[in-house]
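Asks: One predicted model, sequence on top.
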Amino acid sequence: MSRESQTARIYRQPKSAMQSGRARTADWVLAFAPLGPKRIDPLMGWSGSGDTNAQVSLRFPSQEAAIAYAQARGIPYDVEATPVVKADIKPKAYADNFRFGRTENWSH
């Protein structure tokens, strides 16, 4: 199993479904695709493979940096461009609940 036959996937990591924050979504990730299906160990029943590159996940600040890394090492790659979703988050302060002349309803 050679590294050249293994394709890398370059993508922007999506927002976590478990939290509302968007931390770590600006980075681009280079991850290797698995070479084959996992096999089940007959003794323990665990699944695994001898492919250690499938465990590698590298982070880059930009798409160009990830592509340059793959090209410099001769790694074939596929780029999955995902649109960046900007949230309209208005910063609020606790003191705004007691501001004079506020027009919104009380939050509690």
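Replies: That came in fine, so what should we check first?

Asks: CA only for contacts and neighbour counts going forward, please
Replies: OK.

Asks: Quick one: neighbours of the nearest residue to Pro14 once chain neighbours are set aside, just the number.
Replies: Excluding its sequence neighbours, the residue lying closest to Pro14 (CA to CA, 6 or more residues apart in numbering) is Thr25, at 5.9 Å. Neighbour count of Thr25, defined by other CA atoms under 10 Å: 15.

Asks: hang on, Thr25 packs against Tyr11?
Replies: No. Counting by CA atoms under 8 Å, Thr25 sits too far from Tyr11 to count as a contact (10.3 Å).

Asks: Comparison target below:
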Amino acid sequence: MSARIYQRPKNAMQSGKARTSDWLLEFEPAEAKRPDPLMGWAGSGDTQQQVVLAFESETDAKAYADRYGIEARVIPTPPRKLKLQSYADNFR
């Protein structure tokens, strides 16, 4: 059972940064998804894919994974790139 630990990215549809400080532990898929013969929806028998745990810090998430014997890899948070421009730049 392996998992990945990462920080929630900022929502591109909104300007707020709510819940972006949370660290998530998400299990990696154990089996591939396959289409349902009747409806055509994608699904699998792996119920671990539905579990997403939120933690306040990266160390809390790592400690949880170590306590329960979960092989977890940490995905570092990419640096935020700000594009600073003024309103007048729209008319150049």
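Replies: Happy to help now that I have it. Computed from a predicted model, the values in this text were never measured in an experiment.

Asks: TM-score for this pair?
Replies: The TM-score (TM-score structural alignment, normalised by the length of structure 2) is 0.82; 82 aligned residues with a CA RMSD of 1.6 Å.

Asks: Any figure for the gap between Arg8 of structure 2 and Ser15 of structure 2?
Replies: Counting by CA to CA, to the nearest Å, the separation of Arg8 of structure 2 from Ser15 of structure 2 is 15 Å.

Asks: Which residue of those two possesses the greater neighbour count?
Replies: A direct count of neighbours by other CA under 10 Å for Arg8 of structure 2 and Ser15 places Arg8 higher, at 16 against 8.

Asks: and that one, what pairs with it in structure 1?
Replies: Matched to structure 1 by TM-score structural alignment, Arg8 of structure 2 sits across from Gln13.

Asks: okay but that match is in contact with Arg24, surely?
Replies: Yes. With contact defined as CA under 8 Å, Gln13 of structure 1 counts as touching Arg24 (7.3 Å).

Asks: and the residue mapped onto Ala65 of structure 2 from structure 1, what helix or strand is that in?
Replies: Under the alignment by TM-score structural alignment, Ala65 of structure 2 pairs with Ala70 in structure 1. Taking DSSP states H and E as the definition, one finds Ala70 of structure 1 inside helix 63-72.

Asks: Spell out, range by range, the strands that occur in structure 2.
Replies: For structure 2, applying DSSP state E gives strands covering 2-7, 23-27, 34-35, 42-43, 52-55, 71-74.
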